[in-house]
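Enquirer: Any chance you can model this:
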Amino acid sequence: MSSRAGRGRAAVLLLVLAGVTALSAVPVWFTTSGTTALAGSVDISVHGTDVAPGILAAAVAILAAGLATGLVGRVGRWVVAVVVAGCGVLVVATTVSALSDPAAAVAPVVAAQTGIGHLAGPVASSAWPTIAIAVGAVDVLAAGWLVVASRRWSGPTRRYQATTAPAAPAATPDERADWDALSRGDDPS
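Expert: Below is the predicted model of the structure:
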């Protein structure tokens, strides 16, 4: 396997993980009911993005890490792996926090929709928080795979780095040549 194919595979994996991580927070995680002054009891659906907004932030960070995979050197790969692992831990931690006390997690959403922060019924959980925990664990595993796989990659390309060419000696003093030399970063004096 060439280093270019390995980098591409890692970048695609991280981009897919970013999408899956974001998608795990979009569906309805909890349902409950609240009371309003005008409508009485209303059913309230609470999305994962409402109770665990850190998951979307983690997905954006994983997306950036995936894009950076093709650009960074050896030390940068370690930074990318640490970022991806940290994002996976963030996904798991915020989801576990929401699952540990669902009533407290949904109370701000109920208050925003009803004007009253009091729940009128029990909180029912869907399977999506469990899926989000699994996705966070996969994010951490992907960071470990990235560390192992990146050992075989070569350094970043020097294609877009500035090159310094030796300055040609000036035969006669010329103001324009002096200004051109300054523009190139050479000292004409």
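
Enquirer: When you work out contacts or count neighbours from here on, use the C-alpha atoms and nothing else.
Expert: Will do.

Enquirer: now the residue sitting nearest the centre point of the chain: how far from residue 54?
Expert: With distances taken as CA atoms, centre = their mean, residue 61 lies nearest the centre of the chain, 1.8 Å away. Separation of residue 61 from residue 54 (CA to CA, to the nearest Å): 10 Å.

Enquirer: Could you do residue 114 as well?
Expert: Relative to residue 54, and taking CA to CA, residue 114 is found at 24 Å.

Enquirer: check contacts around the residue nearest to the centre of the chain.
Expert: 18, 83-84, 87 (CA atoms under 8 Å, 6 or more residues apart in numbering).

Enquirer: tell me how far the longest helix that the chain contains is from the chain's mean position?
Expert: Secondary structure of the chain per DSSP state H: the longest helix is helix 74-100. Relative to its chain's centre, helix 74-100 lies at 9 Å (CA atoms, centre = their mean, to the nearest Å).

Enquirer: Same check on stretch 129-141?
Expert: Counting by CA atoms, centre = their mean, stretch 129-141 comes out at 14 Å from the chain centroid.

Enquirer: Let's compare: structure for the following, please.
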Amino acid sequence: MIRSRSRAVVLLLVLGGAAFAVSAPVWLRTTVATALEPQVAVEVPGTTAAPAVSAAAFVVLAGALAATLAGRVARWVALAATALAGATVALGAGAVLQDPQAPAVAAAADAAGVTTLTSPVTVTAWPWLTVAVGAAVVLVSALAALGVRSWTLGDRRHERAGAGPRSAPGPGGPADRDPDAQADWDALSHGTDPSADR
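Expert: Just a heads-up that it's a prediction; the model follows:
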């Protein structure tokens, strides 16, 4: 489990950014023939081949930020959302690896107006990296979810000791140990020694 909230959030932010980064380069390459040119190169970026990947990457980033601000229950929800988004990243890239022909044909139709490919579809390394990033998001989200209770304990442990409601003045109470500076100044301005009754 990941016991540090800051570590979990940083990891998820890095992985969310990585998911954006790996979806931008060219995932697929092929060629088509047109009436004007016998061979036209077609390059398909990840954002076109698997548009769900970049959308899921945004959810990972949003979920990581939500985990920094939300309470314990909402943190569970945010981490569940990042885990689902990570699975979407991995599955989106996996679908392209399983059938690269379909997105290549669709991209060829958009780029050149033809759907008949004249060369096999070449798959770059980026979809494989995307699957790895998505799996890492799922793993980090699961480990962070296991450590959510320790996040709450850590938050309480680091709260300021004086953050709670102040005790009523009384003999030996907090008011005696920590005098109100503003009241002392007011007493001095009226010609009274604030330490006379202490």
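
Enquirer: residue ranges of the strands in structure 1, please?
Expert: 28-36, 40-47, 124-125 (DSSP state E).

Enquirer: most neighbours per residue, which of those?
Expert: strand 28-36 (a mean of 21; mean count of other CA atoms under 10 Å).

Enquirer: In structure 2, what residue corresponds to residue 148 of structure 1?
Expert: Aligning on TM-score structural alignment places residue 148 of structure 1 opposite residue 146 in structure 2.

Enquirer: Report how many residues lie close to its match.
Expert: Residues within reach of residue 146 of structure 2, counting by other CA atoms under 10 Å, total 15.

Enquirer: Residue 153 of structure 2 now?
Expert: The number of residues near residue 153 of structure 2, taken as other CA under 10 Å, comes to 11.

Enquirer: what's the distance between it and residue 14 of structure 2?
Expert: Between residue 153 of structure 2 and residue 14 of structure 2 the computed distance is 25 Å (CA to CA).

Enquirer: got it, and residue 70 of structure 2?
Expert: Relative to residue 14 of structure 2, and taking CA to CA, residue 70 of structure 2 is found at 20 Å.

Enquirer: on that earlier part again, relative orientation of the longest helix of structure 1 and strand 28-36 in degrees?
Expert: With axes from the mean of the first three to the mean of the last three CA atoms, to 10 degrees defining the directions, helix 74-100 of structure 1 sits at 40 degrees from strand 28-36.

Enquirer: for helix 74-100 of structure 1, packing partners?
Expert: helix 54-68, helix 128-149 (3 or more CA pairs under 8 Å, 6 or more residues apart in numbering; DSSP states H and E).

Enquirer: let's go with 10 Å and repeat that
Expert: helix 3-25, strand 28-36, helix 48-51, helix 54-68, helix 102-114, helix 128-149 (3 or more CA pairs under 10 Å, 6 or more residues apart in numbering; DSSP states H and E).

Enquirer: Average offset of it relative to structure 2?
Expert: If you overlay the two and look at helix 74-100 of structure 1, the average distance to its match in structure 2 is 1.0 Å (mean CA distance after the TM-score superposition for structure 1).

Enquirer: If you count neighbours, what's buried in that helix?
Expert: Within helix 74-100 of structure 1, the residues that count as buried by 16 or more other CA atoms under 10 Å are 77-96, 98-99.

Enquirer: quick one: it aligns where in structure 2?
Expert: Aligned by TM-score structural alignment, helix 74-100 of structure 1 falls on residues 72-98 of structure 2.

Enquirer: What residue in structure 2 is paired with the residue nearest to the centre of structure 1?
Expert: Using TM-score structural alignment as the criterion, the counterpart of residue 61 of structure 1 in structure 2 is residue 59.

Enquirer: For residue 40 of structure 2, see how far away that match is.
Expert: Using CA to CA, residue 59 of structure 2 is found at 36 Å from residue 40 of structure 2.

Enquirer: do residue 126 of structure 2 as well
Expert: Counting by CA to CA, the gap from residue 126 of structure 2 to residue 40 of structure 2 is 22 Å.

Enquirer: Also residue 83 of structure 2?
Expert: 40 Å.

Enquirer: Residue 8 of structure 2 too?
Expert: When residue 8 of structure 2 is compared with residue 40 of structure 2 (using CA to CA), they lie 46 Å apart.

Enquirer: just residue 77 of structure 2 next, same as before
Expert: Distance, residue 77 of structure 2 to residue 40 of structure 2, using CA to CA: 47 Å.

Enquirer: repeat for residue 123 of structure 2
Expert: In terms of CA to CA, residue 123 of structure 2 sits 17 Å off from residue 40 of structure 2.

Enquirer: now do residue 112 of structure 2
Expert: From residue 112 of structure 2 to residue 40 of structure 2 the distance is 8 Å (CA to CA).

Enquirer: Now for these two: what residues contact both?
Expert: With contacts taken as CA atoms under 10 Å, 6 or more residues apart in numbering, residue 112 of structure 2 and residue 40 have 31-34 as neighbours in common.

Enquirer: And residue 183 of structure 2? What does it align with in structure 1?
Expert: In structure 1, residue 183 of structure 2 lands on no residue (TM-score structural alignment).
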